[in-house]
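S.K.: Need a 3D model of the sequence below.
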Amino acid sequence: MRRKAWVLLIILAIATNLAGCGAKGAKEIVSDLSKRSEELESYISHGKMTLYTGEEPLEYEVEVWYKKPHYYRVALKNVKKDIVQILLRNDDGVYVLTPHLKKSFRFQSDWPESSGQVYLYQTLMNSIVDDQKRQFQAGKKEYQFEVAAKYSINQNLTTQRIWLDENLYPKKVDVLNADGEVMVKMEFDRFKAEPSFDKDAFDTQRNLNSLPDESRQTIAKAKGKEPEKEPVQAITPGYIPAGTQLLDEQTIQSPGGPVVIMRYKGKQSFTLTQRHPQEVEASLPVFGKPVELEQTIGVWLELGDKNRLAWTYNGTDFELLGDLPVEEMTQIANSTFDQPIK
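M.R.: Okay, the predicted model is just below:
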């Protein structure tokens, strides 16, 4: 009996040891991620991002291309609107491209280092590595980390849960507010490490011309119209900062058509302009960054003592100008979506 007991103990010890060999601990994973973030040469990821910040969930298809040292291409498709916008970083700078409108904005920026996003693998790795108060759980063929969320545009997002597969590639991310509610969900369905890219994969003109066939057909039908001769269907923001009110509104005629100008005065004064979208390729020698609004991507710029946030939505170009922080400007911009036309 004693001999059998010893045999059982030895078998259990071996089984326990083998089981432990398959699972990594938090310390080892953090070390591996730190090393990978420095050595990763390239990757392609794809998935679905869902935002729960508005009245209804908003879905984006997200595809990311990355090539060391600083090349990024992020294609964001608004599933409901069937519109694609591209965030691009190459040797010439950072761009926000809207291919179906032939719009291109280039500006000085340290994006994405200054404002990482939930769909970027580097952001997720750095969030895990940098948070000394991280929480860790090992599951079956996956690892879960709970770390602080650091998204400067939305201070209400406080925590993120990150799931990695057994190869430490991203599977899913939940970003929560202070009440523990999921506000952003990112689900990855594909991840390929170390792919090779075409020589012009991160070229601005190639990406500006990259349109699906159905979008090309829609644009072809619209080319016969002359929207610049039609009046702008103006929208009033649903959110106005406390102590600020509408001073006046006027419509002026510009070479590109009518422009509606709304001036707000008070504690946080600003001007909101609206016009028909124009094909434009702008290169601005000022600091800025792309801002992900609830329904589209905006461009935020520092212009001396003023800040500017511009975006395009539902066939209208919007521009917000004022001495307001980016968080406040973002809130005003988000309040224009799905507002009734005046």
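
S.K.: going forward, measure contacts between C-alpha atoms and count neighbours the same way
M.R.: Fine.

S.K.: any idea which helix or strand carries residue 122?
M.R.: helix 121-130 (DSSP states H and E).

S.K.: buried set for that helix?
M.R.: Residues 121, 122, 123, 124, 125, 127, 128, 129 are the ones in helix 121-130 that count as buried (16 or more other CA atoms under 10 Å).

S.K.: May I ask which two of those are separated the most?
M.R.: Largest separation among the buried residues of helix 121-130 by CA to CA: 121 and 129, giving 12.3 Å.

S.K.: before we move on, back to that, got TSV for the buried residues of helix 121-130, with distance to residue 339 too?
M.R.: Shown next, in TSV, are the buried residues of helix 121-130 (distance: CA to CA, whole Å):
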residue	distance to residue 339
121	35
122	36
123	33
124	34
125	38
127	36
128	39
129	41
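
S.K.: One more, so I can put them side by side:
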Amino acid sequence: MVKKIVAIVLVLVVIAVAVFKIFFDKGGVDETLADIERNLKTYHLEANMEMINGEDTRNFLVKVTFKNDEDKDFYRVSLLDKSINQEQLIIRNENGVYVLTPALNQIYKFKGEWPSNSPKPYIYQSLLGELKGQRQIRQMEDGYLVTSNPKFRNATSWVKQEIKFAKSLAPLWVHIYDGEGNLKVKVTFTKFEVNPTVDAELFNVDTNMTLARENAGQITAKLEDLPLFPVNVDVDAILKDQTQTEINNETIFILSYDGAHQFTVVQKLLEESEETITKEVEGEICDLQDGIGFYHNKILTYVYNGVEYRIYSKTLTVSQLIDIANGMEVVATK
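M.R.: Below you'll find the model as predicted:
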């Protein structure tokens, strides 16, 4: 009888140790993480990213290159929207942060702490950061599954993130869920290189614009396609007024919504410029389902397929404005 009890106790101890190693043993992770942070000078990654909003999904080819040069972090992020074959670039260099739209020959220049201002599922440092906070690490045969609840500043409905790392802590995939367990973002990494040779010219804004314009996709939106409406939005508001006006030889469409929530959507069709246009703007860069936008003074501004959208509200949060933007109709490739 005593032998049976001892045997049972030993089995339980073995199981407990195994469970501990699977879910709580992070010694190997911490050592690998510390080694990466000491030695990481450059990296290049590529991924397929799906931004999901109900039945609507946007697919992006993402390419990120990073270089630390004399304690300055440089980034080049390419987001290619596969549905319209148009690319946006985000470049951080010693002069600031730039968002390039090659199809329009347009550049926005920002000040700020991007990309460290909020978690990013395609920035390696952001993923590594989830290994340091409150999280659950499950050790698997081929790596680690990390579950956490990061605070996405401009996407408050995103409440849970799962990251799959290889044993080397190379990223394999990222899944982000809302509070109801719906998958909102899916990133699948297809390439990851640590400490490749990276030329500083890769972060030159003018060089990037010149090269990107050689393969820039064509804008397919036409004036007769406007206005476009928010159709998949969880806000308590109805269309109160719809106006078309001419300002400085530009046709402007204004949609005013009223109800428990009030907001206004202003749209206009942009034309490609022969000369590169650079605008210095204030505000915060935001990740949208349709690419990159920026928020300042209660206005969310972004461009998709040649249409500039400005969404304004005195009462809605930036997260709610982003939800409206993500629910807007679009003109896809014809």
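
S.K.: Which single one of the buried residues of helix 121-130 of the first structure is nearest to residue 271 of the first structure?
M.R.: For the buried residues of helix 121-130 of the first structure, the nearest to residue 271 of the first structure is residue 123 (34.1 Å; CA to CA).

S.K.: and that closest one, what pairs with it in the second structure?
M.R.: Alignment note (TM-score structural alignment): residue 123 of the first structure maps to residue 126 of the second structure.

S.K.: wait, isn't that match in contact with residue 117?
M.R.: No - Residue 126 of the second structure lies out of contact with residue 117 (CA atoms under 8 Å); the separation is 10.0 Å.

S.K.: Average offset of the strand or helix carrying residue 48 of the second structure relative to the first structure?
M.R.: Element membership for residue 48 of the second structure, per DSSP H and E: strand 42-53. Average distance, strand 42-53 of the second structure versus aligned residues of the first structure after superposition (mean CA distance after the TM-score superposition for the first structure): 1.3 Å.

S.K.: which residues sit against that strand?
M.R.: 57-68, 122, 183-198, 289, 326-327 (CA atoms under 8 Å, 6 or more residues apart in numbering).

S.K.: next one: stretch 179-199 of the first structure
M.R.: Outside stretch 179-199 of the first structure, the residues that reach it (CA under 8 Å, 6+ apart) are 40-53, 118-119, 157, 169-177.

S.K.: what's the first-to-last distance across it?
M.R.: Stretch 179-199 of the first structure stretches 46 Å from its first residue to its last (CA to CA, to the nearest Å).

S.K.: distance between it and the chain's centre?
M.R.: Offset of stretch 179-199 of the first structure from its chain centre (CA atoms, centre = their mean, to the nearest Å): 11 Å.

S.K.: can you check stretch 198-208 of the first structure too?
M.R.: Using CA atoms, centre = their mean, the offset of stretch 198-208 of the first structure from its chain centre is 20 Å.

S.K.: in which helix or strand would I find residue 183 of the first structure?
M.R.: strand 182-193.

S.K.: what's the mean gap between that strand and the aligned bit of the second structure?
M.R.: Strand 182-193 of the first structure differs from its equivalent in the second structure by a mean of 1.4 Å after superposition (mean CA distance after the TM-score superposition for the first structure).

S.K.: just checking, what packs against the lengthiest strand in the second structure?
M.R.: Longest strand of the second structure, by residue count under DSSP state E: strand 56-69. Other helices and strands packing on strand 56-69 of the second structure, by 3 or more CA pairs under 8 Å, 6 or more residues apart in numbering; DSSP states H and E, are strand 42-53, strand 72-81.
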